[in-house]
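Novice: have a look at this prediction, sequence included:
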Amino acid sequence: MIGWMAMAAAILAQAGRAEQQPLPETVVAVSPVPMAAVSGNVITHPVEKIRIRVPEKAIYAGAERFNLYGVADAEIHVFVEADAAKKMQRLYWVQFESYLPSNDHRYNYAEGNTRFDLWGGTPTWLVWGPRLSSAPYRAGGDRESVMRILSRAGYTIPPEVLNVRMVQMLDDPAGTGRGRRELMIIYSEDLAPSGKTVAELAVDGKVNEAFKPLERPLIDRATTSVSVERF
């Protein structure tokens, strides 16, 4: 997820992204039609042969597929759990992304992420923490796409959230955390029920001791609320 720098607006943070990301010299066309199919709470990608499940109570908000900054093919699917006023309580952002053949860039999650072996023992690279929802985002990026999907579906985002980003490389059988194709899942939840604020939990983007009691339960909720299956 190339545009993933702030993890705000309910969603983002950047760690261990691409090793090379120069601006493209040419624009490569990407089909706007999503490749993955959605049925209920299940996303199935026929090419990557992967199936993602989110909680049954999560509502599908929509999808977009687009050329990400001229260097990657990005496909995003968003599910939301919300209150009666359509204010987000939990969000599930699923993204397939791959560099275009016009470049030789590679993603690198071995640095700045923590490896967990999840859902059948597949290496999965995680970052997590509290975030404000007001950080600006780069035009044309994946976060802008998610915000557009949520807006079209009538959802609003709480001002402060807890996020977990989970990434699996789709062309990395050795589990190095590097490759050209990825599956990214972002779990986001409203911070308010914890009784804490971002200011109490982090300083300059770095969590403090007050966050420690929330950390493991947050990771557990994220990793158990979704599942990934190869077929």
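Specialist: Received the coordinates, thanks.

Novice: going by C-alpha atoms from here, please, whenever you check contacts or count neighbours.
Specialist: Fine.

Novice: what's the separation between the residue nearest to the spatial centre of the chain and residue 101?
Specialist: The geometric centre of the chain, computed from its C-alpha atoms, lies nearest to residue 186 (C-alpha atoms, centre = their mean), at 3.2 Å. Using C-alpha to C-alpha, to the nearest Å, residue 186 is found at 26 Å from residue 101.

Novice: do the same with residue 225
Specialist: From residue 225 across to residue 101, the span is 34 Å (C-alpha to C-alpha).

Novice: who has more neighbours, the two?
Specialist: residue 225 (14 against 11; other C-alpha atoms under 10 Å).

Novice: state the distance from that one to residue 31.
Specialist: Taken as C-alpha to C-alpha, the span from residue 225 to residue 31 is 30 Å.

Novice: what's the longest helix in this structure?
Specialist: helix 212-225 (DSSP state H).

Novice: for the nearest residue to residue 166 once chain neighbours are set aside, pull up the helix or strand it's in.
Specialist: Among residues not flanking residue 166 along the chain, residue 126 sits closest, at 4.7 Å (C-alpha to C-alpha, 6 or more residues apart in numbering). Using DSSP states H and E, residue 126 sits within strand 122-132.

Novice: want to compare, so here's the second one:
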Amino acid sequence: MLPGVSGLVLLAAWVAGAGAVEPRLRVDGASVESFEPPATVRVPASAEYLGNRRWVLYGYADCDLHVYAQKDAKGMVQRLYWIQSEAYIPSRPELTHAGDYAKSRALKMGGLDFHLDTWGRALSDEAPADSDLEQVEQLVAAAKLRLPQHMAFVRLVHLPDAAQRKELMLIYAERADTDAAPDDSVVARMQQAIGLESRPGP
């Protein structure tokens, strides 16, 4: 069975009977429109759109993921832009993100409050099976691109309502020399590269 197939079956059944947000995200060129919260995310026009995945992560979170990349002449990814919207499915009402980001830093961007985390990663560190990272690596491979040996990651997470069951995630990664945690210069480059504009809700 292909990775994510069981999740797709679960998602199809849920969408048919429970009124899921369709879609969670919508792409228009170098812009991604978010519906929860209402916002527009913009990546550099030079970034190549690698596609999206919509599946139920680990059987409990409806995820809509979109990926862009900037590459060098040899097809090596230099920068990665990963936008993801997700929500716990209704059949798991006990799940919440309350307390998940207690150790994260706070950052405000585009009028929204985010939890900020950074980390370094070596390509030799295998992505967990059926994870969102595995989905991203599959999209990169399908585009005939290669990931560098080391990348520095910045993740911003916004919780759009008091229930804390939904997330908008903006993840930026750039080629690095080591898998050490990045410093604030990487965060600054992320803020320069990604534009975010929140919109009034319905």
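Specialist: That came through, no problem. Since the model is a prediction, treat every value here as computed from it, not as a measurement.

Novice: quick one: distance of the longest helix of structure 1 to the chain centre.
Specialist: 16 Å (C-alpha atoms, centre = their mean, to the nearest Å).

Novice: for it, buried residues please.
Specialist: For helix 212-225 of structure 1, the neighbour count (16 or more other C-alpha atoms under 10 Å) marks 214, 215, 218, 219, 222, 223 as buried.

Novice: same check on stretch 23-30 of structure 2?
Specialist: Neighbour counts over stretch 23-30 of structure 2 (16+ other C-alpha under 10 Å) mark 24, 25, 27 as buried.

Novice: how about those residues in a markdown table, adding distance to residue 50 of structure 2 and secondary structure?
Specialist: Converted to a markdown table, these look like this (distance: C-alpha to C-alpha, whole Å; DSSP: H, G, I helix; E, B strand; the rest coil):
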| residue | distance to residue 50 of structure 2 | secondary structure |
| --- | --- | --- |
| 24 | 18 | coil |
| 25 | 15 | strand |
| 27 | 11 | strand |
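
Novice: can I get those residues in a markdown table with distance to residue 177 of structure 2?
Specialist: Formatted as a markdown table, the buried residues of stretch 23-30 of structure 2 follow (distance: C-alpha to C-alpha, whole Å):
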| residue | distance to residue 177 of structure 2 |
| --- | --- |
| 24 | 35 |
| 25 | 33 |
| 27 | 32 |
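
Novice: so which of those residues comes closest to residue 59 of structure 2?
Specialist: Set against residue 59 of structure 2, the nearest of the buried residues of stretch 23-30 of structure 2 by C-alpha to C-alpha is residue 24 (17.3 Å).

Novice: how about the contacts made by that closest one?
Specialist: Under the criterion of C-alpha atoms under 8 Å, 6 or more residues apart in numbering, the neighbours of residue 24 of structure 2 are 34, 35, 36, 64, 85, 86.

Novice: so which of these wins on neighbours?
Specialist: Neighbour counts for those peak at residue 85, which has 25 neighbours (criterion: other C-alpha under 10 Å).

Novice: can you tell me what it aligns to in structure 1?
Specialist: The pairwise alignment with structure 1 assigns residue 85 of structure 2 to residue 96, based on TM-score structural alignment.

Novice: C-terminal to the helix or strand containing its match, what's the next element?
Specialist: Assigned by DSSP H and E, residue 96 of structure 1 belongs to strand 88-99. Next in sequence after strand 88-99 of structure 1, counting helices and strands by DSSP H and E, comes strand 107-108.

Novice: who are the contact partners of residue 27 of structure 2?
Specialist: Contacts of residue 27 of structure 2 by C-alpha under 8 Å, 6+ apart are residue 33.

Novice: hmm, residue 75 of structure 1 is touching residue 62, no?
Specialist: No - using C-alpha atoms under 8 Å, residue 75 of structure 1 makes no contact with residue 62, being 10.9 Å away.

Novice: now do the counterpart of residue 52 of structure 2 in structure 1: how many residues are near it, please.
Specialist: By TM-score structural alignment, residue 52 of structure 2 lines up with residue 63 in structure 1. The tally of other residues near residue 63 of structure 1 (other C-alpha under 10 Å) stands at 23.
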